[in-house]
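J.: predicted model and sequence follow; I will ask about them next.
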Amino acid sequence: MRAGRMTPGQQRGLDDGWPRFGLELETGPVDPASLFGRVAPLTFEIGFGMGQSLLEMAGAAPDQDFIGVEVHRPGVGALLNGLLKQELDNVRVYSCDALDVLRQCIADSSLDRVLLYFPDPWHKSRHHKRRIVNENFAALVRQKLKPGGILHMATDWEPYAEHMLEVMQQAPGYTNLSASDSWVERPSERPVTKFERRGERLGHGVWDLKFARRD
């Protein structure tokens, strides 16, 4: 976990919530039916930040299950604290590299959705190689999605949106769900974050991309 200043609520979330909701990479493959005690649609969110969106989605969809991954310690604590306060039991959490979790812990063809909201765009050209969205990422996600499962990405950085679109248009085995073969309208199931509202006030755009795995 990355270091960071912790509020009392975030620390309480880690102390009390991790034993209940936390998952360890070293444990290996997970069985969602055993993990949640039922068979339900499963969403995997990469980099949930401070957890507000994941908390809202889980609260609005009690009939669905969610696995979230985040390396930022205060964000993990904030989400766990929220789960305890709202008495939600349809979320499990990793705090490590999300790609390692996908490779080592998630069965092939087991996910209904993969979410990647506002990843670091690595603005400078010399840092573009650090961007998570590339051909290897697209192939790994497709491997883990069920046929018809959806990869939903969102960014407020237009050059990165264009990069995502270019990568996904070239990735085999996907169908763009945009009627214009570009972006989709902001889906109602994606919560609007404080960060996004601030961006809208400043005139920043947000680009949503949805791609479905073909059989």
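T.: Arrived safely. Numbering: from 1, shown residues only.
J.: all contacts plus neighbour counts: C-alpha atoms, from now on.
T.: Will do.
J.: longest strand in the chain, please.
T.: strand 145-155 (DSSP state E).
J.: helices or strands up against it?
T.: strand 111-117, strand 207-213 (3 or more C-alpha pairs under 8 Å, 6 or more residues apart in numbering; DSSP states H and E).
J.: list the contacts of whichever helix or strand comes after that strand.
T.: Heading C-terminal from strand 145-155, the first helix or strand you meet, by DSSP states H and E, is helix 158-170. Here helix 158-170 makes contact (C-alpha atoms under 8 Å, 6 or more residues apart in numbering) with 121, 133-135, 138, 154-155, 174, 176, 182, 205-207, 209, 211.
J.: use this one as the comparison:
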Amino acid sequence: MTDKKPPYTEPPAAGAPEIPARRGIKSYVLRAGRMTAAQERGLKDAWPKWGLTLADGRQDLEQLFGRQAPCVVEIGFGMGKSLVEQAERHPETDFIGIEVHAPGVGKLLDEADKRGLTNLRVYREDALAVLADCLPEASIDTLQLFFPDPWPKKKHHKRRIVQLPFVELVRSRLEPGGKLHMATDWQGYAEFMAEVMAEAPGFINTAPVATAPFVERPDFRPLTKFEQRGERLGHGVWDLIYRRD
């Protein structure tokens, strides 16, 4: 129902950075598949302009974008449609996308190149490593986590990215007053997220009492075609927005 997890990936294509091996339980699975010409073009032609790797080290965001501006980071942007739309719609804001699936990275880069966007950078890396090693403390205005893999089986819940250590890491990278915005189309995962956030210190739920712990979908989160189809079928989507105190 969501475009956030394409059903394939491929062996690393020319120009695509390798995903380093990391210890611990991963919240994603890489799958083999084919690359389209547009995706290949994005990785080959646009990656040198906007691609970032762990080897680049700790970033100075003002230097990276050549200006001082709010920075929004999105983890798991899938095929990148909504992130490109946000970057185009908000030229006053800088965006960093993190995604491990090469087709999505290639597609986003190709679209960004066609639209001439300059306020967007991309990592094809493990998001936890990017947060820990590349993004400075108190540097992010908003972190977006839209439709992450729900890992619905109970025995797989440990693979869900929303865990207390992840939330604590996110908080350290948010500016005071910065926001963590999550969305999922799995009610069980939405409730799981709310339970984790209830245990996490230093966050304030922005939901009104009437809908707590959830908020109505804000206008600034683009509505995907899969979400639109889900709404027609009566499927729910749950948004959660928390502010760092």
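T.: Sure, I can see it. Quick caveat: nothing in here was measured; it's all calculated off a predicted structure.
J.: so after superposing, what's the score?
T.: Once superposed, the chains reach a TM-score of 0.98 (TM-score structural alignment, normalised by the length of the first structure), with 214 aligned residues with a C-alpha RMSD of 0.8 Å.
J.: against Val184 of the first structure, how distant is the equivalent of His181 of the second structure over in the first structure?
T.: Structural alignment (TM-score structural alignment) places His181 of the second structure against His152 in the first structure. Separation of His152 of the first structure from Val184 of the first structure (C-alpha to C-alpha, to the nearest Å): 10 Å.
J.: now do the shared contacts for those two.
T.: By the contact definition C-alpha under 8 Å, 6+ apart, His152 of the first structure and Val184 are jointly contacted by Asp208, Leu209, Lys210.
J.: can you tell me which residue sits nearest the middle of the second structure?
T.: Among the residues of the second structure, the one closest to the centroid is Ile75, at 1.7 Å (C-alpha atoms, centre = their mean).
J.: now do the same for that residue: its match in the first structure.
T.: Aligned partner of Ile75 of the second structure by TM-score structural alignment: Ile46.
J.: same check on Glu199 of the second structure?
T.: Checking TM-score structural alignment: Glu199 of the second structure goes with Gln170.
J.: and if you look at Gly51 of the second structure?
T.: By TM-score structural alignment, Gly51 of the second structure lines up with Gly22.
J.: helix/strand/coil for the spatially closest residue to its match that is not a sequence neighbour?
T.: Setting aside the residues directly before and after it, Gly22 of the first structure is nearest to Val93 in space (C-alpha to C-alpha, 6 or more residues apart in numbering), at 4.9 Å. The local conformation at Val93 of the first structure, judged by DSSP: H, G, I helix; E, B strand; the rest coil, is strand.
J.: map Val93 of the first structure across to the second structure for me.
T.: For Val93 of the first structure, the aligned position in the second structure is occupied by Val122, per TM-score structural alignment.
J.: give me the neighbour count for its match.
T.: 22 (other C-alpha atoms under 10 Å).
J.: and what of Phe226 of the second structure?
T.: Neighbours of Phe226 of the second structure under the rule other C-alpha under 10 Å: 13.
J.: how much space separates it from Arg89 of the second structure?
T.: For Phe226 of the second structure relative to Arg89 of the second structure (C-alpha to C-alpha), the value is 21 Å.
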